[in-house]
Each structure stands twice: as structure tokens, then as C-alpha cells.
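In: sequence unavailable; structure follows:
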């Protein structure tokens, strides 16, 4: 693989996950370096300087979020693309990933084409950003030289010199400028701050001061400028004789940043608001604050009558505005669409009539008859019109074209929010029905699973206990066991990716194939052959579904040899009694195979172990340890699960039911998020 190919750093504490990701990335011609924990990943980042980082969110000690924050603070880490891998997709977890500095996130199960597509986009964006920065530096240097204004002031702020570019930017003639106070051209809000800067320059004559402020042009437009001023002192007396300075017009950049913050604020409002009216009111407020309009209203469209009416408004604190917004007017959408350019004039006329009527009762009211609609914004979703935002002022504010474009975008975002809330309400209505269907499906799956009393053991020295607890969302867990002959016991646990009826149906299909033992060319005595055959039969779909993890074992009663193979599944735990200290030891039984269905030609391997007397084997799904134990989303984890098994063994003759009760007690949520399956095999 050429050294010029991008290097990807994988940080994941799960060996099987790293094996899968390494396999995918190397097939795509990426160079790969790996770390099994956050601390090692940070050290490897410093050493290797990779092109992209793939980090798992949930890891012990230094988790993915802390690892991401640390990398962002390292040299070269500010712009590096970081793709967070997480099994969580709730809003809090996603926000936490982005707050930690992640560039993007991808949820498990990972589809190779989706992963590679996102990585290509992130690397392409990084290259484009680097090119853009280089281009911006050259462009900024040129523009700065063209927009630079040089000036000189007396110690009290009187302009005594200014170069001609000033007149092009500000519109003031030399006669209007020379001899005038510079504060005359600065926004009144900025006077106190600029006076302090001039006084600071007088006291510190050997220093220069740089800051941003606002000027007002002759056309009453606000211009953002970057100012640098330095004091010039008399060499003999040390007294300040003049202040020299220069300024750059940064209005376009300042407005872009202002509108970017506006878009961000509106997005935050819409992503965290459950109440629709409150969300619209807050959106009107922040837009009004940015456009300096004291009154704004939202006109909603009634789909059935196609009638627009003023439904929500925001205004400055003034009793007069309450009267202005108190009475509503209505008109039909078709009338608006036929005369869209005149609709705001029509609204203005109606509002002016209301204002005149109100002023007869309260003479202190502002002159609403002089108010004008300074900006309007259609709220839409695709081609569907949902409403109209209208912003009012008694001044003839000139709205720039950029703000109009931003407002159009915000109107579409508000439209998306309204349609999303409508869909959520519809989804809420269907949720109970769906949950009932999932409960029925869970009961069906449970009815197919073997019960302890359903199969009498052919050898009394082998005892089997099982437990199945479906989640509310219904996962894809199934398990089974049977004696293939008088000497060989076959048993397995599998977990289909995803939740819902589809994974459950797939798991039932696999169970039926294995239970009937009717599929040709499968030697059920050889675990690796079984996994290979299932891998060819069940391949992952284009949408990333239809694959599963599995632990499959064959125990020979005569030889006491257990042959097994795991495919992306949690390791089996063989609990062996220690004769010396009367404690139990754990042997982890796992093979380095990926999940079934990911790659059709993957070479599955098996392993074997001799089972001592009085041993206990536990095979299970990941739902028994992948749950939160507190509000900070601390995962229970595999290591704690092992400790729980050892505690359970010491409390024998306890049953799996009591073990599950402990799991349920430790779970922070009201229910488990995934199916919980456990099989315990006791070897006498």
C-alpha cells in the first residue's frame, strides 16, 4: 500500500470492532494504525499524525468524548476529521459528541459503504478547507490593501488627515471630515468604548491598540471596521502630539458571522423546543433582534380552509404593541398567491386602520399608521406553503440581499420544524399500536425458544438453564440447544442487528434452519462450517441490515471437549472451580471472527477446550451488560458483568431469574434497551 494513501487511526477497546474496521479500511486502500484505549490512541496520534481518526464513544477510563477533546488541543488536532462511532442516536449523545469536537458521528451497526462514504467526504472537506484557507490569505491580503484607510488625529480625537479611500467607503467629503471629531462618524453605542481607546493611547504612547467598532456612513448605513491606533510622541518632551491609525472595512465578514450566529441560534431553538408556539415566538424574537425590528408576527395557514391568519407574535415591551397584535385579520392563500407582491401592502393598510382606531382611545400609542412591513419570509416545506413571517418597523430599514437570503433559509428551516412536529404527533398516535405489535412478536419468539423442561437431558451430568427477556423495541435474540446424538450436545446464542419485527423474523428463520438440520452441506458438528454456511446464506442488505453475531458450540460428553466458534459475539465465559482456594476462575472462550453476513468470503475459525468437572458455561447476548447505570450514561460494561457472574456463582443454587433481577436493578433506565438472553450449561 503506497505511503501516500491516507492513514486512519482506529481507537476502540473492542478487539472484534477493530478487526472489522481494519478489514474494511484496508480493502479500501487506507493505511491503518490501532489503539485499544483512549490513552494509547492519544499517544499514537502524537506519533503518527494520521489523516483521520475513528474513535468509539463508549470506552472505559478515557472514553471517546474525552479522547476527542484532548486530540483537538494537540498540535495538528484542530482540523483533523474525527468520526465518532456510537451505538447511541439520542439528541443528548449526539450533542455531546459535537461538543467534544467530533466532526461527524456514525451509529452502530456500521455499514461499510456508509462508513467509507463519510470518510471520503470528511477527507475531501479537509483538503478543500486547506485550499480555501490558502486562497483566503491571498485574497485577504489584496482586499485589505484596497480597503485600508489611513488617518491622523489630534490627542482629543479631531481628524487632521485621512486618505481618499475614506470617502469611497463612508461617503463623506473632505470638508465634512477634516476638523471633525472622529466620534461624529462612529455609532453612538460605540462612543464610550472608542473614547476609552483614545485615552489609553494617550497614556501608552509606545503601544498600538487594535479593536473592532461600528461607523455610520453618510447614507446612514452601519459599517463594521477594524481599527488600529498608535500614539506619536514628541521626541524631546515625550508629550503626545498626534494619534496615527488605519482602519479596514470588515462589514461583509462581520455580517456573515452575524448571520451565521443567527442561523445557529434558530437551529438551537428549533432543535430544543417542544412547544410550537413558543418556538415560533423565539424565532421571531431573534430575527427581530438581528434586523432591529420591534414587532414581528407569524401567519399560519389552515390547510382545510386555505386561510391565513395571524397566530403568533413577538414585540418589545410596550402596551401599545398589545393592541396592535390583539385583533386578527384573515385572507385566503389563493388571494395572496395571485398578488404576492401586494400582500404586505394589504396587511399594512389593515394594520394602519387598527392603529388609527386604537389611537383614539390611547393617545400615548406610537403612530402605527406610519409603520411599514420591512421584511417578509415565506415559511415552506418543499413546494408546500405553511405560513408567513412579517417584520414591522416605523423606519425605512434597508435590508441587505444577504439577510434576505438568510431569512429564506430560516423560513425553510422553520417549515421543516413544523412538518417534523406534525410527523411526531402522528407518530405518537401510532406508537401504542406498534408497541402492541412488538409485544405480540416478542411473545411469538419466546414461544419458539426451548424451555428447561422441554428437553430432557440425555446425560444427567449436563444441566441447561435459559433466560430470555425481550426489550420494548424487540431485538433479534434467539438461542437453542439439542443433542445431535447420544454423545454430542449442540447449543448457540445469536443476535440479529437492529430492533423491531424484521430482525425478529430473521432470527426465527435462522433458528428454524438450525433446528431442522435440513440445510444441505452443513456439518453441524463443526462450528466453523456452520458459521461459513450461514454467512453464505445470509448476507447484509444494502441498507446495512440482515447480519448477526453468534456463539456456537459442540460439547462431546465422552471426551469432555468443547469445540466452539464466535462471530462478532461476546465471548463465552467458562467458570471453573479452583480447588486450591475454593474460588472460581473465568476462562474466556472467543474466536477472532467478524459477524455473520458482513463479508461472504470471510474465513471463519473454531477453537476447542477441555471442560473440567463441575464447570459452568455462560453464553449470552450483549444486552446483559450494554446498559447505563447512572444519569451520566456510564455503561455497566463487560468487566462488571464478569464480576456479577462470579458473585452469582457464589450464591448457588441461585437461578438465572435472580441474576436478571440484579441486572434490572442496576439498570438506570425504566427498561432495558436491548433483548437480554442468557444460557447456563452446568457440566457435572
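Out: On my side now, so go ahead. All values reported here derive from a predicted model rather than from experimental measurement. Numbers count the residues shown, from 1 in each chain.
In: can we go C-alpha only for contacts and neighbour counts from here?
Out: OK.
In: contact partners of stretch 277-290?
Out: With C-alpha atoms under 8 Å, 6 or more residues apart in numbering as the test, stretch 277-290 has contacts from 262, 265-266, 269-270, 273, 294-298, 312-315, 389, 391, 414.
In: any of those residues buried? List them.
Out: The neighbour count (16 or more other C-alpha atoms under 10 Å) marks 262, 265-266, 269-270, 294-298, 312-315, 389, 391, 414 as buried among these.
In: put this beside the first:
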């Protein structure tokens, strides 16, 4: 236990806590002068040094009653020495910190520790709470064997508040980074600010629902401090710009601090605030790109003096929240446009599907599968009898995706179905391709060209005349052992629309009885595979051949296999597949 004389106690503590404003040289000079002074003069010098310190020097008895304080106590807390001496130190400590302080001092008194160091909140005369850094030790007085506790109190309120402000800012940024919507983010931001700053309620006001009418859209309050009456009034009230605290901030774009809302004439909820115990408040604008997006108001259970540091931090949070709101508004608008576009694409896909021919039955049968991609490509196909013996069948694929590509494919179907092309012999595939190429040319943006496979089958002589323009070949699978098991039917022609003076050729072959012809678009085999590769044409052809040999051949099963390879039923491109069975 430290033993000091009563007259040297203050000076001994002073040497430990001398503030940076008193230089070491000055202190040594005072100590040297002290040796030449009489006892009475030395005591006066000690008292003068102690009184001029910025730190509080305190002393309590074993029961915690304050027995000594220097003038710094009044500067920090606002309480005079006469108001404080003789009272228990706990009376000036925040209730939530009573237990911490009591345990620390009991440890000293019971000699479990020689000294202690901790932070606690202290009550100030204006009703607010500050932060103190406490250093204390047990001492004994030579003339008295009783135990007393002495030490220093350093005002760290500003430092603690700065920590709170930075914690609030960091937490708010984290919330915004993790939130996926405004409805999720705003209450969480208010919650983290209230919890970091020890304020009890937050409100977000906006005119998003009705122009020039401010309404509270979201609020958050400490669960231990419910204010249902205040909440009910808040939800029912509205402000026009310029009216009330939200309206004033909305018009000025500046922060507002109200020390006590119950005494503020512009705060129309003052009466109910007093009834539920809300006093201090501040309001900040939420602005982004010079657009006022909202106002946030926070409330405290006690009167609060303006804190410029806090307002600066909150202004930064307000800007960050404003940027988040604008970003989410842009995302929501994009999502809305995407939903609208997807609706249009779905409608267009259903329209295209409605134009496709039904399956054909009889001695010559045709099965078909059409699955549009999410973005809707430009696939379309048709088959019909030109006369009682000749069947025309074609499948085309317009470049690109979306409604534009779909509309062009529908226009092409109508032209071919109604045989509206001039100077065209629809029994001769090359003339069809040549006239299509004359009418449809690629535009300046690289759109409006397409690939096509077009064929005419004569069921009397079993001859198929066909032509392709940049399109995947049709695959003929023969059941005749004397014939090639797999034959690719294609011609070396450019896609329609690439060159205006392109020439087109066609070809022909005899179809063995019992053969099967597959016609498809590239969406049937361009399926992404590991290591950035696609399932190639030859692999798809071999798959069709193996599938045919197995006795299967259902187009739905083929589609299921391709979707499983894609790991998703939604394909990147339209899937179009025709299967023609020749009896």
C-alpha cells in the first residue's frame, strides 16, 4: 500500500498525471523552488499546481464518498465542488457502469489489485453523459491508518464519441454492402446508427409515394424503449416541403440539430414526445446527384447539445445512403424493364409457337420440338404440301435475339407460306434462296441476315431437292444396309443477306425407305461444356445416330438429354428440331 503524507498527496498524484500543457522543465523548476520554500508556502504551491491541472484528481473514502476534488471536476462535469464533495462517486456515474466501477474499487479495497484502470460514463450537470478514463490506487495517510482511494479522471468524451461515430459509419457501410433492397437496408442502417450512438429511435421520411408529400416510410426503435403512441402519430402525419423538421431539411438540404424537441416550436409532435420521453434529435438529408431522396431523423432519451463531429459523420452516411438508393432505384428500374422485356419475349414466343404447323401423320410423318430461349432467338420452321405429291419443309434462324429477330422470322414464314416471293419456283430451292437474298440484306448494324435449310420431297420418286444457306446440314439416317448410315445434306451457300450478288445452288438425293431425316438449328448442339468448349455438330450427329439405333428417338427425350448437358432447362439459344420419318 502506498504511504504518503497528507500534504504531499496532491503533489504525488500531480507528478503522475501532469498534463502535456505543463512542460517537464517547468515542473522540475517548480520542484527545485519547492525545496527553498517554507512548509506553508510549499502547500500553497502544491495546491496551485493541482488546481491548474486539466485532469481531475479525486479521493474517496472506503465507502466511496468523495473527499477531495480539484477544479477540473467542475470543468468536466459542470458540478461545483460543494455540490459534489461528500456524495458517493456512484451518484455521478452512468447507471449501466455502476457494477463495473464497484467491482474495480472493491478489488482495490480488498487488496486484490494495487491499482485499476477503466473507462466509464459520468453524468454532467446539463443531463448528458461524458466519458472518463479512471486511474486509481489505494493509499494510506501517515497520521491515519484508514484506507482511501485516490486517482485521476481524464475526460475522453471526445475520443469515445469519435470512436462511436466511426463505428456507426463503418457499420452503416457494411449494412449497405450486404443489403439487397431499400426495404431491407434502411431499417438496418437506422438500427446500426442508433445502437452505435446510443440513440433510441430512427425515422426515414420520403416523398416517393406522393410528390411533395413527406411521409414516414420506415422507422426503428430500441426494443427496450417502445413508443407505440409516438409511432402511431408518426405514421398518420404528413408534411409538405418546408413544414416541420422533415420538410425544413427537405427544402434546405442542411442538417438540423434540436437539443430538446419538447421545447421546439417547429416540432409538431412535441407533446407526445414529452409523454414518451424523447428529447434530443437531429435530422440529416439523404441526397445523391443533387436529388433530395429522403430525410432521416434520430431521437435520444435526453436533451443533447449540438455535436458538429457527429453531424459531419452523419452527412457522409447520408451521402452513402443516397448513392445506395440511386443504385437500387436503377437496379429496380432495370429489373422492371427486364420483366417487361421478358413478358414481351414470352408473348412473342407464344405467338411464334402459335404459327408453327402441327405434327404431320401418315405414310410420311413429321415430329417437331420448339423451345425458345429466355431471350428468344429467330428460329422458325414450316412444312406443307405444295401439291398432292410434293412436300416443302424448311427451318430458318435469324441472327440475334429478341423481339426484332422474332418479328423478322415471322415475316419470312408468312412470305414463304403464302408463296409471295416474285419470280420464284417454290419447287426449286435455289430460286427461293436467291429471291430471299434479293429482298433481305444485312443492315448497317449487322442485323437482319439469317440461315435457312429448304427442301422439297417428292413422295412418288422419293427424291429430295434441297439447299442450305449457312445453315447446319440436315442429317439423313438410313435404315437400308446398302446405303450410308449417316448422310449430311447441305450446300455451300452463304447466309441470306450477307452479299447482295450471292449465287445459290441446290442438290438432290433419293430417300431410302424407312429413313429418318433430322433438320435443326445450331441451338440444338451449341451447348457450353467444360473448359470453354461447345458440344460440336459431329457429336450431336453421332448422338442422333446412336439414339436412333437404340430404338428410341422421341424428340422429348432428345431435348431432355440436351437440357441435362446444359445443366439448365433454359437454353442460351432457341432449340428447333424436326424429325421426318419416311415409311
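Out: Good, I have the coordinates. The structure displayed is predicted, hence computed values, not measured ones.
In: would you pull the TM-score for this pair?
Out: Once superposed, chain against chain, the TM-score is 0.50 (TM-score structural alignment, normalised by the length of the second structure); 418 aligned residues with a C-alpha RMSD of 6.2 Å.
In: from the contacts of stretch 277-290 of the first structure, which land in helices?
Out: Those of those mapping onto helices are 262, 265, 266, 269, 270, 414, per DSSP state H.
In: next up, the contacts around the second one.
Out: Under the criterion of C-alpha under 8 Å, 6+ apart, the contact list for residue 265 of the first structure reads residue 286.
In: give me that answer again for 7 Å
Out: With contacts defined as C-alpha atoms under 7 Å, 6 or more residues apart in numbering, residue 265 of the first structure has no neighbours.
In: same thing with residue 366 of the second structure?
Out: Contacts of residue 366 of the second structure (C-alpha under 7 Å, 6+ apart): 359, 360, 578, 579, 580, 581.
In: for residue 382 of the second structure, see how far away the first one is.
Out: Spelled out, it's residue 359 of the second structure. 10 Å (C-alpha to C-alpha, to the nearest Å).
In: the more surrounded of the two?
Out: Per other C-alpha atoms under 10 Å, whichever of residue 359 of the second structure and residue 382 has more neighbours is residue 382, with 20 against 14.
In: tell me which residue of the first structure lines up with the more buried one.
Out: Under the alignment (TM-score structural alignment), residue 382 of the second structure pairs with residue 480 in the first structure.
In: so that match is in which element?
Out: strand 476-483 (DSSP states H and E).
In: neighbouring contacts of that strand?
Out: In contact with strand 476-483 of the first structure (C-alpha under 7 Å, 6+ apart) are residues 449-450, 489-499, 503-504, 507, 675, 677.
In: go again using 6 Å as the cut-off
Out: Strand 476-483 of the first structure is contacted by residues 489, 490, 491, 492, 493, 494, 495, 496, 503, 504, 507 when judged by C-alpha atoms under 6 Å, 6 or more residues apart in numbering.
In: all strands of the stretch 551-684 of the first structure, in order?
Out: Using DSSP state E, counting those that start in this stretch, the strands found in the stretch 551-684 of the first structure span residues 561-567, 572-578, 583-589, 607-610, 615-620, 676-683.
In: single out the most deeply packed of those.
Out: Ranked by mean neighbour count under mean count of other C-alpha atoms under 10 Å, these are led by strand 561-567, which reaches a mean of 24.
In: now it against strand 572-578, angle please.
Out: Strand 561-567 of the first structure and strand 572-578 are oriented at 140 degrees to each other (axes from the mean of the first three to the mean of the last three C-alpha atoms, to 10 degrees).
In: which of the contacts of strand 476-483 of the first structure are buried?
Out: 489, 490, 491, 492, 493, 494, 495, 496, 503, 504, 507.
In: so which of these are in strands?
Out: 489, 490, 491, 492, 493, 494, 495, 496 (DSSP state E).
In: for the first structure, longest strand please?
Out: The first structure, longest strand under DSSP E: strand 222-233.
In: tell me the centre residue of the first structure?
Out: residue 94 (3.2 Å; C-alpha atoms, centre = their mean).
In: what helix or strand is that one located in?
Out: helix 91-99.
In: pretty sure residue 151 of the second structure contacts residue 134?
Out: No. Here residue 151 of the second structure does not reach residue 134: they are 7.4 Å apart, not a contact under C-alpha atoms under 6 Å.
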